[in-house]
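Trainee: Next comes the sequence, and after it the predicted model I'd like to discuss.
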Amino acid sequence: MTAVDRAQLILDEVADRVLSELPKGAVLFDAHTHLGDDIDGSRSRPEDMLAMFDRYGITGSFAFCLDEPDRIPAFTAANDRTLAYAREHPERIFPFVRLDLQERPVEEATRALDLGARGIKLHPRAQGFSLGDERLGAVFALAVERDVPILIHGGRGLPPIGDHLAALVDRYSDARLIIAHAGIADLGGLAGHFAHVPGVFFDTSLWSVVDLIDLMRQVAPQQILFATDYPYGRMPNSLLLALRAARLSRFGEEEMRGMLGTTALAILNREPLPALTAPRGADTLTLPLPLARIHQYISTATPILWMRLPDRAMGLGLALNAAHEANVDGVPDADLIRRALSVAAEIWDGLAAIEDPAELDHTARYARILCHICDILAVTTTAD
């Protein structure tokens, strides 16, 4: 059995575990997915995404195109493909129109909404605009007029965006806004502006479980939406991250069900939104030191893993050593962390021998996914 085969067995084990942790009666809905081809080489097709959904019981998703090679003019061709995918799967794919402020954004949004789009996607980093851009006002006005949500990139690659976004929400108070990637570009600023603001939400599509826990201590549980960012975010990681962070933040069962899908479905169906309650999370995060060391070393290795470079800083090796120390015995999930890191290290050691780029990317992804799972478990395992 190859290391990749063993990695898949571990992922199947984690999948079964995370599904067993779902609250009773939970309906899963993914608030952030992509379909298409990105200029960075990423690729996503409905059949692959829906196969993942079937494995985990995800009923559907908000979906929009990637930063496509044929995005000029106005993302028209890419938006049309998203609409076509949605027509093929009308009960599972709910299309958003992606806009470029440089190219007739209101006209393209109106065209796509008339053809069945259910929301608007904005990506200020990829499309190179500021949240202070005056043209955003017309987009927000259209979203309010047509009663559709706006999902906006709030992750890496941006300056602080809270003040500009707050000005837009103040001006268009009926807007429903989903800030992607937990708003990590300006987490404190965004949470400070929007905690307990009805109609403003944050999705869970991010890498760092620590960031998500920090967000959950600042905003209402009803403002959090489960999301993967597929094809960038994968399962079971995305679901494990959201569930474990919410458990650690002391979400109740109804709050968990809302995060996992019912709130997003209310947004989609224009139904009344849940009343906002107080944040649940604690102001501090306490970890057993062995798990803190594992988290630290995985954090050291993560950029190298993404770039598929040799682990010269030995972050992965040190994480594995820490996981094998005797003082980790008795810690929940310690055995799973050990096994997953061992397989990840074996995969990483073998990457230099792989010449085919597609095979290299496929194989390296297993190591990244396993390390990510270990990091989530190391930070949250005391929640058990």
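Mentor: In hand now; what should we look at? Numbering: from 1, shown residues only.

Trainee: hey, let's count contacts and neighbours off CA atoms from now on
Mentor: Noted.

Trainee: What segments of the stretch 1-150 of the chain are strands?
Mentor: 28-37, 43-44, 58-65, 93-98, 119-122, 150-152 (DSSP state E, counting those that start in this stretch).

Trainee: Now do the longest one: everything it contacts.
Mentor: Right, strand 28-37. With contact meaning Cα atoms under 8 Å, 6 or more residues apart in numbering, strand 28-37 is reached by 43-46, 57-69, 78, 81-82, 180, 203, 205, 225-231, 260-262, 264-265.

Trainee: Show me just the buried residues among the residues you listed.
Mentor: 43-44, 46, 58-68, 78, 81-82, 180, 203, 205, 225-231, 260-262, 264-265 (16 or more other Cα atoms under 10 Å).

Trainee: then this one, side by side with the first:
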Amino acid sequence: MKWIDAHCHVGQGIMNGLDADKLLADMDRLEIEQAVILPWDRAIAVDNEEGNMFTLELAAKYPDRLISFCTVNPWFGYRALEEIDRCVALGTKGLKLHPPYQGFQISDPFVLPIIEKALTYSLPIYIPTGTPVAAMPMQLAYVADLYPEGTFIQGHFGFPDFWIDSIPSVEHRPNIYVDIAYNAISTIEHAVKTLGAERVLFSSDAPYLSLDNEIDKLLSLSITEEERQLIGRDNMKAILEGGRR
């Protein structure tokens, strides 16, 4: 079975780093077909242009394997909007916002123009959740209700502090998917049972988590092979192709 990793990082961050050659070697070994790549921590927080260019160049070099999502800090205002335009022109396939790194709450009003800009290009929007007070599942639910036409990915499924809010925040919102990195097998199985496998995405958040361990966790789930295929590949493939399952 082939997989698509919905979220990992390349480059050297403060705590950890991963270069493209190592990522591609791990992908070959683990039969990961494609991976969505984001830059390292500093580039997410402040040096957006540098980080985005790095991932865009890698995606252009390995177009069948690596997929670039761009990132912008909403505090940069018009400059952030222009950066989305630039990245789309160069081939980005999605947007990541990171409230704890970038210093805002998901529901802050000045974030909405960034989301609206991304949605003019039909970009899926990835936002990690689980960190108070900046990034909580119900804040993402509020934004998803404002933009039902958008496709949102609830990163880390509320881990570690707000996992209990994750199911209620997405249960009746078909425009939110959940990314299961960091979560326990029992939590993931509960998400599949409650939300359906069509709403769940495999990701590794490498190098902060182990690709091997996250693949092992996906293989260990007590679900059908059809459900595993949806989580491991088909749901993210549909998102990248501009649709929903």
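Mentor: Yes, it's here. Every value quoted in this text rests on a predicted model; they were computed, and no experiment measured them.

Trainee: List the buried residues for the longest helix anywhere in the second structure?
Mentor: Scanning the second structure for the longest helix, with DSSP state H as the assignment, gives helix 48-61. For helix 48-61 of the second structure, the neighbour count (16+ other Cα under 10 Å) marks Asn48, Glu49, Gly51, Asn52, Met53, Phe54, Thr55, Leu56, Leu58, Ala59, Ala60 as buried.

Trainee: nearest to Ile106 of the second structure, of those?
Mentor: Closest approach between the buried residues of helix 48-61 of the second structure and Ile106 of the second structure, by Cα to Cα: Asn48, at 18.3 Å.

Trainee: And the closest one, how close does it get to Pro207 of the second structure?
Mentor: 19 Å (Cα to Cα, to the nearest Å).

Trainee: go on, Tyr182 of the second structure?
Mentor: With Cα to Cα as the criterion, Tyr182 of the second structure and Pro207 of the second structure are 12 Å apart.

Trainee: And for Ser169 of the second structure?
Mentor: 28 Å.

Trainee: And for Arg29 of the second structure?
Mentor: For Arg29 of the second structure, the distance to Pro207 of the second structure - Cα to Cα - is 16 Å.

Trainee: now Val219 of the first structure, what's its secondary structure?
Mentor: coil (DSSP: H, G, I helix; E, B strand; the rest coil).

Trainee: Trace it over to the second structure, please.
Mentor: Using TM-score structural alignment, the partner of Val219 of the first structure in the second structure is Leu195.

Trainee: Could you do Glu107 of the first structure as well?
Mentor: Per TM-score structural alignment, Glu107 of the first structure is aligned with Glu82.

Trainee: One more: Thr33 of the first structure?
Mentor: Under TM-score structural alignment, Thr33 of the first structure pairs with Cys8 in the second structure.

Trainee: gap between the two ends of stretch 127-146 of the second structure?
Mentor: End-to-end distance (Cα to Cα), stretch 127-146 of the second structure: 15 Å.

Trainee: again with stretch 248-262 of the first structure
Mentor: Terminal-residue distance, stretch 248-262 of the first structure (Cα to Cα): 21 Å.

Trainee: Just the buried positions in that stretch, please.
Mentor: Buried, per 16+ other Cα under 10 Å, within stretch 248-262 of the first structure: 248-251, 253-262.

Trainee: check contacts around the one residue sitting closest to the centre of the second structure.
Mentor: Central residue of the second structure (Cα atoms, centre = their mean): Tyr126, 4.2 Å from the mean position. By Cα under 8 Å, 6+ apart, Tyr126 of the second structure lies in contact with Gly94, Leu95, Lys96, Leu97, Phe152, Ile153, Gln154, Gly155.

Trainee: No more questions from me, cheers.
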